[in-house]
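[1] Sequence and predicted structure below; questions after.
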Amino acid sequence: MILPKTIQSKTHHIHNPFQFIQTLENFQNGQQVKGLQHLKKYLQDFGYLNYNVDHHSEVFDNLLESAIKTYQYSYGLNVTGILDSDTVKQMMKPRCGAPDYVINGRTKPQHGHEDKSPFHSVAHYQFIEGTPRWSKFTLTYTFNSTAQVPASLNIKSVFQSAFQKWAGVTRFSFKEVPENSPADIVIGFHRLDHGDGDPFDGFEGVLAHAFPPSYGLCHFDGDEMWSPNPGPNEVDLESVAMHELGHILGLGHEPTKPEAIMFPTFDYGRIKRDLNIDDIQGIQALYGLS
């Protein structure tokens, strides 16, 4: 799948799309609070709720409390069902756009309709529902972006390194083909609505997303501060690339393991480029190598 070649300039938004969560700190079951509808949508998007957002109220109900408890348990937080400061801090972190477990996580590009499937947990890694996997071990990849990509990002070198690390623990080999050529995996930087049904949200918030075998789409938000050697306010491109390639190969999120590449959230300035034992066990189990 090749997206239209219309280059977009970078425009930073003035606030974190998840900033609203901070205004809800310390609220709990039984209270009515403006902004809870947005929190319910956040928890639905990332797999912790499954009722219709269109009918959400601003009431902190039992379903919301249960979803928050599940989130807290997943991320190793105190399980209170209350939006305490630690929970708010975790929820506001930049993250992958894929859902965590999940009740209704999207797993393929959308074109005017919803088609959602859950992840399911196995040991300390997750597969995508139906365990989709590639039917071949030699995969091609190319680059096709609609957002400007600074040459200083060295994206070809960054992704070559990320592919090599996944290849090192599997039977996969990855070959780059010329830009915009047909390929198994298409990597691109895009802004906001970019045609796959999962629009980006601007600066901060969701950093990237990818679709599982064999869709092969791997998208990065062109509004982020990407870097091959990040400062304290920048995102390490290779760390996020490692994560998204895990989705491309068929792995889901693992929110219970902060050191795993497949942990859903990221920290500015942090470099996390090496596969954890949970990542390795997951990908080898998926492809019958363990």
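    Structure's in. What do you need?
[2] Going by C-alpha atoms from here, please, whenever you check contacts or count neighbours.
    Noted.
[3] So the nearest residue to residue 53 once chain neighbours are set aside, which state does it fall into?
    Nearest residue to residue 53 in three dimensions, chain neighbours excluded: residue 41, at 6.1 Å (C-alpha to C-alpha, 6 or more residues apart in numbering). Under DSSP: H, G, I helix; E, B strand; the rest coil, residue 41 falls in the helix class.
[4] Same question for residue 186.
    Going by three-state DSSP: residue 186 is strand.
[5] That one contacts residue 141, doesn't it?
    Yes. Shown here, residue 186 and residue 141 form a contact pair, counting by C-alpha atoms under 8 Å, at 5.7 Å.
[6] okay, now residue 63: neighbour count?
    Here the number of neighbours of residue 63 (other C-alpha atoms under 10 Å) works out to 15.
[7] starting at the chain centroid, how far to the host helix or strand of it?
    Using DSSP states H and E, the element containing residue 63 is helix 62-74. Helix 62-74 sits 20 Å away from the centroid of its parent chain (C-alpha atoms, centre = their mean, to the nearest Å).
[8] what comes up buried for it?
    Going by neighbour count (16 or more other C-alpha atoms under 10 Å), the buried part of helix 62-74 is 64-74.
[9] From residue 140, how far off is residue 160?
    Here the criterion is C-alpha to C-alpha, to the nearest Å. By it, residue 160 lies 12 Å from residue 140.
[10] An error on my part: the question was meant for residue 177.
    As judged by C-alpha to C-alpha, residue 177 and residue 140 stand 6 Å apart.
[11] cool, and residue 271?
    To residue 140, residue 271 is 26 Å away according to C-alpha to C-alpha.
[12] same question, residue 181
    From residue 181 to residue 140 the distance is 10 Å (C-alpha to C-alpha).
[13] before we move on, back to that, contact partners of the helix holding residue 63?
    28-29, 40, 43, 48-49, 78-83, 87, 255-256 (C-alpha atoms under 8 Å, 6 or more residues apart in numbering).
[14] ditto for stretch 122-142
    Residues lying outside stretch 122-142 but in contact with it, judged by C-alpha under 8 Å, 6+ apart, are 107, 117-121, 171-187, 212-214, 249-254, 256-257, 278-279, 281-282, 286-287.
[15] Residue 36 touches residue 58, doesn't it?
    Yes. If you go by C-alpha under 8 Å, residue 36 and residue 58 touch, sitting 5.0 Å apart.
[16] what about versus this one:
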Amino acid sequence: MKSLLLLLVFVTFSSAFPADRKMENEENTQLAQAYLNQFYSLEIEGSHLVQSKNRSLIDGKIREMQAFFGLTVTGKLDANTLEIMKRPRCGVPDVGHYGYTLPGWKKYNLTYRIVNYTPDMARADVDEAIQKGLEVWSKVTPLIFTQISKGIADIMIAFRTRVHSWCPRYFDGPLGVLGHAFPPGLGLGGDTHFDEDENWTKDGAGFSLFLVAAHEFGHSLGLSHSNDQTALMFPNYVSLDPTKYPLSQDDINGIQSIYGGPPKATAKPKEPTVPRACDPDLTFDAITTFRREVMFFKGRHVWRIYYDITDVEFELISSFWPSLPPDIQAAYENPKDKILVFKDDNFWIIRGYAVLPNYPKSIHTLGFPRQVKKIDAAVCDRNTRKTYFFVGIWCWRYDEVTQTMDKGYPRRVVKYFPGISLRVDAAFQHKGFFYFSRRSKQFEYDPKAKNVTRIMKTNTWFQCREPFNSSADFTVREEDVHSGGAEMSYHKNLNLLIFSVVHVLEKSYSYQ
């Protein structure tokens, strides 16, 4: 009898576990569909005849979401993906034309009004949090914010719950969506709403009104979400030390691409610096191939490396092309053995070591719309003869044969090149792979498989080593890099010899 009871108990519990697991899977699937619908423009049909089509669409949106958050791109609803979906976040979508930031507000003096207050905080603390949230952006731009107490302001601020007034977006109760805002424009443009069902706080348990407000005001000013987890514009809520400045360089670059930097105070000009090849934080302005070499541009300088040769040369740009400006922003080699170089809304064409006459010309002659003011990066696919231009979070594709822009562009960078950053600083192609630089990271990308094969430092090409890397670890003084060029060969097997030479010449060479 006892054995029979144990058998019944075992059968009862074992039959309950699959049911519980099935219910949990259904709940997770519903959560994922709601999340993707709200933040990744998922639209599925209800008919049973299209279930396979819906499954494929959902898997594709999961891949897009995983690429955005830097997860392993599987298209499957794994534990890490579900964890991200369950975190408190902003209610603004991560994809879609909503994220097109330019041109922002057409004025620098903006007004704001707090329509109502949360009972969670003292009114004075709410005023302070909102003011500081706006100051985050005014410190790095020419923008000026003025509070008004009545009438219609550029940025109307309110605490709301669930479905509210004329707003097309809604809140979902405690946790989940914390707030949302609308990009610059008429009507709801600039308006910012916070979910009153949350516990808002100045510096205690709950959600920091200052941090959420500063994030939402980024949207009010025209910024989309960033996949940089250190950025204020990252969509998920991240608690930060309130004494630390919340903007990352990604946030600053984004907002200044719309409004420019703050008014410059008169100051003594700084001495020009010479970049250090093996600086672990080294970034590049532009990278391009040139016949059998790769050129890395930084400020007034260029490094040159040759395929399958470890030597690296370091020169002034002006020693090759005196008419080119410093701080080049993009460059690429086209199929006709020419280099196109970009800065602001101008470009130059180089054949060999000569800049062609009648340049620079406007980038709009290539087919860019007038709102595009500069190119961040460019790379030509030698196999397809298509050139990709990167502008903010968007990329255009140019046909080098017809010399026209392809239809259907621009497209979002993160969607067309899954796994790489939202924005690209520099790009080039080598042995069939694309190499995309973002800050000090470089993504090796397989265009056929459409995935990232590895992530490395941008200066991996310079054969740097730790702790004493090579002669790339020191730089000559600015006056030593003259118009004739100061050749610097970087030999990975000469560390000991260089170490002794450095001590002898330490008065003539400066470390950075």
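    Sure thing, it's come through. Keep in mind that what you see is a predicted model, and the values were worked out from it rather than measured.
[17] For the two chains, what TM-score is obtained?
    Once superposed, the chains reach a TM-score of 0.72 (TM-score structural alignment, normalised by the length of structure 1), with 233 aligned residues with a C-alpha RMSD of 2.7 Å.
[18] any idea what the residue nearest to residue 53 of structure 1 aligns with in structure 2?
    Here residue 41 of structure 1 is matched to residue 34 in structure 2, going by TM-score structural alignment.
[19] SS state for residue 160 of structure 1?
    Classified using three-state DSSP, residue 160 of structure 1 is helix.
[20] That one -> structure 2?
    Going residue by residue (TM-score structural alignment), residue 160 of structure 1 aligns to residue 131.
[21] So its match versus residue 147 of structure 2, what's the distance?
    Using C-alpha to C-alpha, residue 131 of structure 2 is found at 9 Å from residue 147 of structure 2.
[22] So those two - more neighbours on which side?
    residue 131 (18 against 15).
[23] So residue 174 of structure 2 sits against residue 197, correct?
    Yes. Using C-alpha under 8 Å, residue 174 of structure 2 makes contact with residue 197 at a distance of 5.2 Å.
[24] Which one of the two is surrounded by more residues?
    Between residue 174 of structure 2 and residue 197, counted using other C-alpha under 10 Å, residue 197 has the larger neighbour count: 17 against 14.
[25] Surely the more buried one forms part of a strand?
    No. Read with three-state DSSP, residue 197 of structure 2 is coil and lies in no strand.
[26] Just give the closest residue to the counterpart of it in structure 1, not the sequence neighbours.
    Structural alignment (TM-score structural alignment) places residue 197 of structure 2 against residue 223 in structure 1. Distances taken as C-alpha to C-alpha, 6+ apart place residue 203 nearest to residue 223 of structure 1, at 5.1 Å, with adjacent residues excluded.
[27] list the buried ones in the strand or helix carrying residue 21 of structure 2?
    Following DSSP H and E, the helix or strand that holds residue 21 of structure 2 is helix 2-39. Buried residues in helix 2-39 of structure 2, defined by neighbour count with 16+ other C-alpha under 10 Å: 28, 32-33, 35-39.
[28] Now do it: distance to the chain's middle.
    Worked out by C-alpha atoms, centre = their mean, helix 2-39 of structure 2 lies 40 Å from the chain centre.
[29] can you pull out the helices in the stretch 151-290 of structure 1?
    Along the stretch 151-290 of structure 1, counting by DSSP state H, counting those that start in this stretch, helices occupy 155-167, 237-249, 277-286.
[30] so which of these is the most packed in?
    When the helices of the stretch 151-290 of structure 1 are scored by mean count of other C-alpha atoms under 10 Å, the highest mean neighbour count falls to helix 237-249 (a mean of 25).
[31] Would you reformat the helices of the stretch 151-290 of structure 1 as TSV and include distance to residue 267 of structure 1?
    TSV is the format used below for the helices of the stretch 151-290 of structure 1 (distance: least, C-alpha to C-alpha, whole Å):
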stretch	distance to residue 267 of structure 1
helix 155-167	18
helix 237-249	10
helix 277-286	19
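[32] and residue 22 of structure 1, which of those helices is closest to it?
    For residue 22 of structure 1, the closest of the helices of the stretch 151-290 of structure 1 is helix 237-249, at 24.7 Å, according to C-alpha to C-alpha.
[33] aligned partner of residue 137 of structure 1 in structure 2?
    Match for residue 137 of structure 1 (TM-score structural alignment): residue 108.
[34] how close does that match get to residue 140 of structure 2?
    Counting by C-alpha to C-alpha, the gap from residue 108 of structure 2 to residue 140 of structure 2 is 12 Å.
[35] quick one, which of those two is more surrounded?
    Neighbour totals were compared for residue 108 of structure 2 and residue 140, and residue 140 leads with 19 against 14 (other C-alpha under 10 Å).
[36] contacting residues around the residue in structure 1 that the more buried one lines up against?
    By TM-score structural alignment, residue 140 of structure 2 lines up with residue 169 in structure 1. Each residue near residue 169 of structure 1 by C-alpha under 8 Å, 6+ apart is listed here: 280, 284.
[37] what residue of structure 2 matches up with residue 213 of structure 1?
    By TM-score structural alignment, residue 213 of structure 1 lines up with residue 184.
[38] Just give the closest residue to its match, not the sequence neighbours.
    Closest to residue 184 of structure 2 by C-alpha to C-alpha, 6+ apart is residue 190, at 4.9 Å.
[39] That neighbour and residue 257 of structure 2: what is the separation?
    According to C-alpha to C-alpha, residue 190 of structure 2 and residue 257 of structure 2 sit 18 Å apart.
[40] do residue 502 of structure 2 as well
    Residue 502 of structure 2 sits 41 Å away from residue 257 of structure 2, taking C-alpha to C-alpha as the criterion.
[41] Residue 341 of structure 2 now?
    Residue 341 of structure 2 is 20 Å from residue 257 of structure 2, by C-alpha to C-alpha.
[42] just residue 122 of structure 2 next, same as before
    Going from residue 122 of structure 2 to residue 257 of structure 2 by C-alpha to C-alpha gives 36 Å.
[43] can you pull the buried residues of stretch 102-120 of structure 2?
    Quick answer for stretch 102-120 of structure 2 (16+ other C-alpha under 10 Å): 102, 104-105, 110, 112-114, 117-118.
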